[in-house]
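S.K.: From the sequence below, what's the structure:
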Amino acid sequence: MLRFALRRLALMVPVLAGLSVLLFVWVRAIPGDPARAMLGQRATPEGIARVNETYGFNEPLVTQYFIYVKALLSGDFGRSIKTAQPVTESFLEKFPGTVELGLTALLLAVVVGIPLGYHAARHQGRLIDTVIVSGSLIGVVTPVFFLAILLKLVFANWLGWFPTTRRQDPQIDATHITNFYVLDGILTQEWDAVLNALTHLVLPAVALGTIPLAIIVRITRAAVADVLNEDYVRTAESKGLARSVISRRHVLRNALLPVVTTIGLQAGLLFSGAVLTETVFAWNGIGRYLFEAIGGRDYPVLQGYILFIALIYALINLTVDMAYGVIDPRVRVS
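M.R.: Take a look at the predicted model:
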């Protein structure tokens, strides 16, 4: 297993190197001039020339790329054209918010989705199966921004049960150590801050987790339905084994491989930033940051963000592949 992980990590190097080339060219193919976007109405030929010289945009493209790679190898992702803040510093400030939201949405999708999919497969053709499948279909086709606005309207504006925006109320005097607000509150034992952060998480996590939940329900139902028709399940049932034992040892364990793959893909999507959800709820995360960077032609932010997300996807895929070996010993042996 260790050798497999090291081999996969080594393969990430040429993949990320190739991505950096494509990314560098693609970002500069976006219509618009970053210098003009930065200066706005104050743009003058002298100002544009000064910005281009400061950020090296007047150099040949090949020279710009090698300067960029040299900075990357030293751990420098550059500075934002819009804010002049180091990209790494911005990520460390905003990425915890996206991870906190993404983890909560993923936890909701997994904890609710797998049991629902299992029960739908166990009761195929019955009313509960129809209700669960219909609900998952509605969850898949409902746009995230529409659901987010609806949840905000009903549960925040009309009922007043949850806050409408931000990660925490400004009047909460909370100590932020890691920028994971719930974790920070637990570490500092500021329980009012923990509760406040959790209440802010509910609506955006439900909006963001609905589509992954619906997908996990459908994949789990299909996988469990296939396993239920296997001979070894019927044999276990004929031996009179308890349903809980059959479900745990024979059904769920053999049905989990496609479900784990789906969870890994959904985790990558959630951690890459939920632009619409973060925008609706004014959530200080990576998704909103990226949206603003695209509008401002902020090359260093776009390049650093996409490379960082590519690395996260690669690590999540590695984790999923290693989880296969834990779930199914046949995969581990092969």
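S.K.: alpha carbons only for contacts and neighbour counts from here, please
M.R.: Noted.
S.K.: for stretch 244-257, which positions count as buried?
M.R.: By 16 or more other Cα atoms under 10 Å, the buried positions in stretch 244-257 come out as I246, S247, H250, V251, L252, N254, A255, L256, L257.
S.K.: do stretch 216-231 as well
M.R.: Within stretch 216-231, the residues scored as buried using 16+ other Cα under 10 Å are I216, V217, R218, I219, T220, R221, A222, A223, V224, A225, V227, L228.
S.K.: So which elements touch the host helix or strand of L103?
M.R.: Assigned by DSSP states H and E, L103 belongs to helix 87-122. Helix 87-122 sits against helix 127-141, helix 191-228, helix 253-271, helix 286-295, helix 299-327, with contacts defined as 3 or more Cα pairs under 8 Å, 6 or more residues apart in numbering; DSSP states H and E.
S.K.: ok, and which of those has the densest surroundings?
M.R.: Comparing those by mean neighbour count (mean count of other Cα atoms under 10 Å), helix 191-228 comes out on top with a mean of 22.
S.K.: and that one, what other elements does it pack with?
M.R.: helix 87-122, helix 127-141, helix 144-151, helix 181-187, helix 253-271, helix 275-280.
S.K.: I have a second one here; can you model it like the first so I can compare?
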Amino acid sequence: MIRYAARRSGLAVLVALGVVVLTFLLARAVPSDPAGVWAGPRASAAERARVRVELGLDRPVTAQIASYVTGVLRGDWGLSVRTHRPVLADLLALLPGTLQMVLAGLAVGLAVGVPAGLVAARWYGRAPDTLVRSGALLSASIPTFWLALLLQTLFASRLGLLPIAGSGDRQVLAAHPVTTVTGLPLLDAVLTGNGAAAADLFDHLLLPALVVASYPAAVVARLVRASLLDAAGEPHIQMARSLGFPERAVLGRFALRLTWNPVLQLNALIFGYALVNTFLVEEVFDYPGLGRYAAEAVRSLDVPAVVGVTLLVALLYLAANLAVDLAQAALDPRIGLR
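M.R.: Next up, the predicted model:
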């Protein structure tokens, strides 16, 4: 198990290094003038030339890559040409909001998808199965921005039940400040017993989390259904049926255990998809996070910020894959022997 973990960790480091280099090269290939953005639209040619020297843009590309990789290892991800702040500081300030939305969406997706897949497998070929499959197809196919606008129109504009945008009411959060424990605002409010802030943060998070959860719920439901139907022919499942166990117990107690490894593996892919998918969601809901930061960076040709967001998303995805690999190895010791 230790050798397997070390091997997977080493591979993740190599992939991360490749992501850094590739992202840097792609960003430099974009026709833009970071020095001009940094200096401002009214800067003279001499000022832009001075900024190019200060930012190291006058050096060869290989030297820039080496300097950037060394800086990343030191925690220096460069300066944003739009905010004039360290990119890593900007990302760390915005990451909790995005991570909170992604984790909430995944939690809702699992909470809906696993029972739905179980119901579909239990009543295979009947009305509940058809309903789950149709709902999963619709949930996976509906465009993210359209679903976000639909939920905004229904629950915020028409019914007035939930906020239409933002991550929290400034007046509520000013009167009931959240003490940082984990870095996730809603979880911190719950852990510290800050009921007013928790309720407000939950109201603002609910609609974005439901939008993020739509695709994971559909994929998990279909995977659980397929895995349970495949497991129905396993000898120990047939043995459980022959011993008189009810079908609910056969699926829930025996067959469902065989689905956890595939579901864990799928969660890493879903995490990466949900993390990128939040960029559109944050734009629609005016939710402060990495998505809005990335969109503004692209609009202003802020190359260091674009590279930083891409690198952070890649690192989070690699970390999720590594965690899933280690969890699978813990559940199935045979994996660690490969």
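S.K.: rewinding a little: just put the buried residues of stretch 244-257 of the first structure in a markdown table and tack on distance to F271 of the first structure.
M.R.: Formatted as a markdown table, these follow (distance: Cα to Cα, whole Å):
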| residue | distance to F271 of the first structure |
| --- | --- |
| I246 | 34 |
| S247 | 31 |
| H250 | 32 |
| V251 | 30 |
| L252 | 26 |
| N254 | 27 |
| A255 | 25 |
| L256 | 22 |
| L257 | 21 |
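S.K.: and of these, the nearest to T319 of the first structure?
M.R.: Nearest to T319 of the first structure among these, counting by Cα to Cα, is L257 at 12.7 Å.
S.K.: which ones are touching G183 of the second structure?
M.R.: Contact analysis of G183 of the second structure by Cα atoms under 8 Å, 6 or more residues apart in numbering lists P96.
S.K.: Look at it and give its secondary structure.
M.R.: Put simply, G183 of the second structure is coil when judged by DSSP: H, G, I helix; E, B strand; the rest coil.
S.K.: The host helix or strand of A249 of the second structure vs the first structure - mean distance after superposition?
M.R.: Using DSSP H and E, A249 of the second structure sits within helix 247-249. Between helix 247-249 of the second structure and its aligned stretch in the first structure, the superposed structures give an average distance of 4.5 Å (mean Cα distance after the TM-score superposition for the first structure).
S.K.: for that helix, packing partners?
M.R.: Partner elements for helix 247-249 of the second structure (3+ Cα pairs under 8 Å, 6+ apart): none found.
S.K.: Pull the distance from that helix to the chain's centre.
M.R.: From the chain centre to the centre of helix 247-249 of the second structure is a distance of 34 Å (Cα atoms, centre = their mean, to the nearest Å).
S.K.: List the contacts of it.
M.R.: Here helix 247-249 of the second structure makes contact (Cα under 8 Å, 6+ apart) with R122, R241.
S.K.: next one: stretch 289-306 of the second structure
M.R.: Residues contacting stretch 289-306 of the second structure (Cα under 8 Å, 6+ apart): 27-28, 32-34, 37, 77-82, 87, 91, 94-98, 276, 278-283, 286, 309.
S.K.: mind checking which helix or strand the closest residue to A35 of the first structure other than its chain neighbours is in?
M.R.: Setting aside the residues directly before and after it, A35 of the first structure is nearest to I48 in space (Cα to Cα, 6 or more residues apart in numbering), at 5.4 Å. Secondary structure from DSSP H and E places I48 of the first structure in helix 45-55.
S.K.: what's the mean deviation for that helix versus the second structure?
M.R.: With mean Cα distance after the TM-score superposition for the first structure, helix 45-55 of the first structure departs from the second structure by a mean of 2.3 Å once superposed.
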